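*Asks:* Build me a model from this:
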Amino acid sequence: MDALETDLVDLERSDGIATVRLNRPDKLNALTPEMVEGLHEAFSRLADEQGIPVLLTGTGRVTCAGMDTEIVSGDYLGEYPDLNETLQEVYRLVETHPGPVGLAGKGAVVGAAALLSLSCEFTVLGEETSFVIPEVKYGISPTRAAELLPGLVGRHAAAELLLTGEEIDAERAQSVGIANDVVPEDEAEARALALLEPIADYDDETVATLVDALAPDPPAERRVDSSI
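*Replies:* This next block holds a predicted model:
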């Protein structure tokens, strides 16, 4: 295991695959500033490792319940500008990692975790897992999701997810193109690994080239500040 500055995020390596694991199961892996910094540190360490697949998941029954509600229930951008900036950098690090990143979703993939999944090449959800981007309910504009979702799911499904803030189940997430696969809840990590494992044996430069080509086009100039 690679030691990070926080024990709330783990970075492990095995058989050519890195695993980044959120480790706050007693709080459903809800994100704190320390955890966002941990994600930033983990993916920064991996940034030059061409071709290496990465599994992103969480300890316990819920992959991630989003940002801690104590943080988003107030003036998020006003009180946590540095946190938001670091979070945006995490999204970019995941999206630009020179290898495939697969998110294994168990229980719930909420808010910032849902946005992280949009930066991944693979998303596997447990059949009882909910997917939700609830930021509008907190007066937060998830502009990154607004930039990426229409190209993934179409404008109407994107509007439903972003403007209602309501959850969808795993089967609906797969049907609109958010999830690659839906499996029994306790098999989500194994299925995500099954997608990643063969890639670890392929030529690193070839994999990195394909991942770069698959990345979304740079977004148009934002009309509002990006948040969450």
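
*Asks:* From now on I want contacts and neighbour counts done on CA atoms only, so please keep to that.
*Replies:* Fine.

*Asks:* now the residue lying farthest from the centre of the chain, nearest residue through space, not along the chain?
*Replies:* For the chain, the largest distance from the centre (Cα atoms, centre = their mean) belongs to Asp203, which lies 25.1 Å off. Using Cα to Cα, 6 or more residues apart in numbering and skipping the chain neighbours, the partner closest in space to Asp203 is Gly51 (7.4 Å).

*Asks:* residues in contact with the helix ranked longest in the chain?
*Replies:* Longest among the helix segments of the chain by residue count, using DSSP state H, is helix 81-96. Residues from elsewhere that reach helix 81-96, judged by Cα atoms under 8 Å, 6 or more residues apart in numbering: 33, 36-37, 39-40, 43-44, 47, 77, 101, 115-116, 119-120, 212, 215, 227-228.

*Asks:* residue boundaries of the helices in this protein?
*Replies:* So, for the chain - with DSSP H - the helices run 33-46, 69-72, 76-79, 81-96, 112-118, 143-153, 155-164, 170-175, 188-196, 204-214.

*Asks:* could these be laid out in CSV, adding distance to Lys106 and mean neighbour count?
*Replies:* Formatted as CSV, the helices of the chain follow (distance: least, Cα to Cα, whole Å; neighbours: other Cα atoms under 10 Å):
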stretch, distance to Lys106, mean neighbour count
helix 33-46, 18, 20
helix 69-72, 19, 14
helix 76-79, 26, 14
helix 81-96, 19, 19
helix 112-118, 11, 24
helix 143-153, 21, 17
helix 155-164, 19, 16
helix 170-175, 10, 19
helix 188-196, 7, 20
helix 204-214, 25, 15
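
*Asks:* Let's compare: structure for the following, please.
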Amino acid sequence: MSDAPTVVLERDGDVGIVRLNRPDRLNAVTYPMLDLIAATLRQAVDEGARAILLTGEGRAFCSGADLSGRGGDALLDPGESLRRHYNPMMRTFADLPVPIVTAINGPAAGAGASIALGGDIVVMARSAYLLLAFANIGLVPDAGGTWLIAKAAGRAKVLEMALLGEKLPADQALDAGLVTRVVDDEALMDTALDYARRLAAKPTVALGLIRKQVAAALSGTFEQTLEIEASHQSIAGRTEDFQEGVAAFLQKRQPAFRGK
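*Replies:* A predicted model of the protein is given here:
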């Protein structure tokens, strides 16, 4: 067994690059790895990252749960494993105060599809595919996949994917509204990193609020959304970046946001 960390954090300026690092297992996740993904995302923010790029090492993004070795909780009830490991990891995605770009470099199956689609900007290699394989082994979608796909693509698409358990190619994922952009494989990382760098240069507090605002709008009422917008605008209006943005606009120059 390799002693290499299963999740790796690197820096590119203000971008934290997180790599799933079990290429020999197609980046299949174990319970400890799920916990480490969450911890690494938080670490990136704690160390000052203003945007995160998440991708997989090797030829897959993530093949889902490692059914052959799930760590110390191998005998855990599947529902409890979600509550203890998968759900906290996906909540970490949702709660981060900075935007996330995911670069789907290969197959994203099972929970791997949920992780891939958890990004705010999702860039997909042309050869990659999404797969909700749960029904093929007698389980149901998890890690938020039901919500993520239903909200983005609608009832018909999520039922097709979940009931049939068939691969969804990149171009069809784009047509369904599940991903932001599909690019040739060799252009994937450059394209995703460009997105992440652009996001990292923007007003960080405002972007974090936008993430939460959109998530709330997907489940809330119009009136609730109006109130959330007003509350968030009060917060954004007190930031240094707002002052810089206004000054730059009046002075007809490019703003230099600092994420404060």
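
*Asks:* overall similarity of the pair, as a TM-score.
*Replies:* The TM-score (TM-score structural alignment, normalised by the length of structure 1) is 0.83; 214 aligned residues with a Cα RMSD of 2.6 Å.

*Asks:* Run through the residues that contact the residue nearest to Asp203 of structure 1.
*Replies:* Contacts of Gly51 of structure 1 (Cα under 8 Å, 6+ apart): Pro98, Gly99, Pro100, Ala200, Asp203, Asp204, Glu205, Thr206, Val207, Ala208.

*Asks:* Next: Gly58 of structure 2.
*Replies:* Pro23, Leu26.

*Asks:* how many neighbours does the closest residue to Leu193 of structure 1 other than its chain neighbours have?
*Replies:* Once flanking residues are discounted, Leu193 of structure 1 sits nearest to Leu55: 7.0 Å by Cα to Cα, 6+ apart. For Leu55 of structure 1, the neighbour count with other Cα atoms under 10 Å is 26.

*Asks:* Now which residue in structure 2 aligns to Leu55 of structure 1?
*Replies:* Structural alignment (TM-score structural alignment) places Leu55 of structure 1 against Leu53 in structure 2.

*Asks:* Is that match in contact with Val98, as I believe?
*Replies:* No - with contacts counted by Cα atoms under 8 Å, Leu53 of structure 2 stays clear of Val98, the gap being 10.7 Å.

*Asks:* Would you check that Ala133 of structure 2 makes contact with Glu166?
*Replies:* Yes - Ala133 of structure 2 is within contact range of Glu166, at 7.1 Å (criterion: Cα under 8 Å).

*Asks:* Those two: which has the busier surroundings?
*Replies:* More crowded of Ala133 of structure 2 and Glu166, by other Cα under 10 Å: Ala133, with 24 against 16.

*Asks:* Now do the contacts for Gly66 of structure 1.
*Replies:* By Cα under 8 Å, 6+ apart, the contact set of Gly66 of structure 1 is Asn29, Ala30, Leu31, Val109, Val110, Gly111, Ala112, Ala113, Ala114.

*Asks:* Going by distance to Glu189 of structure 1, which of these wins?
*Replies:* Nearest to Glu189 of structure 1, judged by Cα to Cα, of these is Val109 at 13.7 Å.

*Asks:* correct me, but Met189 of structure 2 touches Val101?
*Replies:* No - the pair Met189 of structure 2 and Val101 fails to qualify as a contact (Cα under 8 Å) at a distance of 10.6 Å.

*Asks:* Could you pull out the residues contacting both of those two?
*Replies:* Residues touching both Met189 of structure 2 and Val101 by Cα under 8 Å, 6+ apart: none at all.

*Asks:* how close does Leu174 of structure 2 sit to Arg181 of structure 2?
*Replies:* Going from Leu174 of structure 2 to Arg181 of structure 2 by Cα to Cα, to the nearest Å gives 7 Å.

*Asks:* do Leu148 of structure 2 as well
*Replies:* 17 Å.

*Asks:* try Ile52 of structure 2
*Replies:* Ile52 of structure 2 sits 17 Å away from Arg181 of structure 2, taking Cα to Cα as the criterion.

*Asks:* who's more crowded, the two?
*Replies:* Taking other Cα under 10 Å, Ile52 of structure 2 and Arg181 do not tie; Ile52 has more neighbours (30 against 21).

*Asks:* Can you tell me, leaving aside adjacent residues, what's nearest to Gln50 of structure 1?
*Replies:* Here the nearest residue to Gln50 of structure 1 in space, its sequence neighbours aside, is Pro98; by Cα to Cα, 6+ apart that works out to 5.0 Å.

*Asks:* Pull the contacting residues for the most centrally placed residue in structure 1.
*Replies:* In structure 1, the residue lying closest to the centroid (Cα atoms, centre = their mean) is Leu116, at 2.1 Å. Listed by Cα under 8 Å, 6+ apart, the contact set of Leu116 of structure 1 reads Tyr91, Val94.
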